[in-house]
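Undergrad: Please find the sequence and the predicted model below.
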Amino acid sequence: MQRSNCWQGQDRRKVMIVDIVLDVDGRDNKEMETSYFFDIALMPYLSGHERTEKEWAKLFFDAGFTDYKITPAFGLRSLIQELTCNKG
C-alpha cells in the first residue's frame, strides 16, 4: 500500500506556504511582469516557476492533501494552507 507524503506527518498539522499564486485573468501588467521576473530568477537556481491556483491544487492533491485554502494577503504573495491530509 503506497501512502501519500503528508501521511508521514503528524495528525492535525498544517502546512503553511507564502508564495505567489498566479491569477492571469485578474492581474494588471505590472503584477504579471513581476511574477515573470520571479520565474526567470528562479529558473537557473531551483528549476522553479510560479504556479496558478490549479497547479498548486494538483501539487497538494498529488501529495495527499484533500483540502487547501489560499488567502491573498501580501501583495503578490498569498498565504497557502494545506488543511487536511488523506491518511488512507
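TA: That came through, no problem.

Undergrad: can we go C-alpha only for contacts and neighbour counts from here?
TA: Fine.

Undergrad: from the chain's centre, how far out does stretch 78-88 sit?
TA: 10 Å (CA atoms, centre = their mean, to the nearest Å).

Undergrad: tell me which residues in it are buried?
TA: The neighbour-count check on stretch 78-88 (16 or more other CA atoms under 10 Å) flags 78-85 as buried.

Undergrad: Check it against this one:
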Amino acid sequence: MTKLQWLLHDWGDEESVKILKRCKDAIPSREKGGKVIIIEMAIEEKKKEDDKETMETQLCCDMMVLGLFHTGKERSVEEWKKLSLDAGFTHFNINPVLGLRSLIELYP
C-alpha cells in the first residue's frame, strides 16, 4: 500500500499521472492487497445551497494552490477518476472524510 497526502495538488495532471504510475508499479496486485491511498480535497461540482461555505473554501484553496505551484490544482471527483484511469488503475473509490479532505483509493 502506498499513501499520498496533500501531495498531488501541487502538480499538474501530466506530472500527477507519472507519480501515480510509479506508485502503481511499486505495489502488489489488487488480489495481494495492493492499493494507493490518497488524502486530498475533491471539489464538489454540484452546488449545494446548504453547503455554500464549503464550496467557497474549496475554491479558495484551489486559487491558493494555483498561485503557489502554478501547475497545481484542487481536483473534482471526475478529475481524480480520470487521473486514476490515465495512470492505469482499474478501480477507483472516493469517500469524503475529515472536513474538506477525501480518502481516495486506487486499485491496480
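TA: Received, thanks. For clarity, every value in this text was computed on a predicted model and none was experimentally measured.

Undergrad: about what we covered before: from the buried residues of stretch 78-88 of the first structure, which ones fall inside strands?
TA: The strands, defined by DSSP state E, take in 78-85 from the buried residues of stretch 78-88 of the first structure.

Undergrad: residue nearest the centroid of the first structure?
TA: Trp56 (4.1 Å; CA atoms, centre = their mean).

Undergrad: So that residue: helix, strand or coil?
TA: Here Trp56 of the first structure is recorded as helix under DSSP: H, G, I helix; E, B strand; the rest coil.

Undergrad: Excluding covalently adjacent residues, which one is nearest to the residue in the second structure that it lines up against?
TA: In the second structure, the residue matched to Trp56 of the first structure (TM-score structural alignment) is Trp80. Closest residue to Trp80 of the second structure apart from its sequence neighbours, by CA to CA, 6 or more residues apart in numbering: Ala42 at 7.7 Å.

Undergrad: before we move on, what about Ser78 of the first structure?
TA: Per CA to CA, 6+ apart, closest to Ser78 of the first structure is Pro72, 4.2 Å.

Undergrad: Now do the same for that neighbour: its match in the second structure.
TA: Aligned partner of Pro72 of the first structure by TM-score structural alignment: Pro96.
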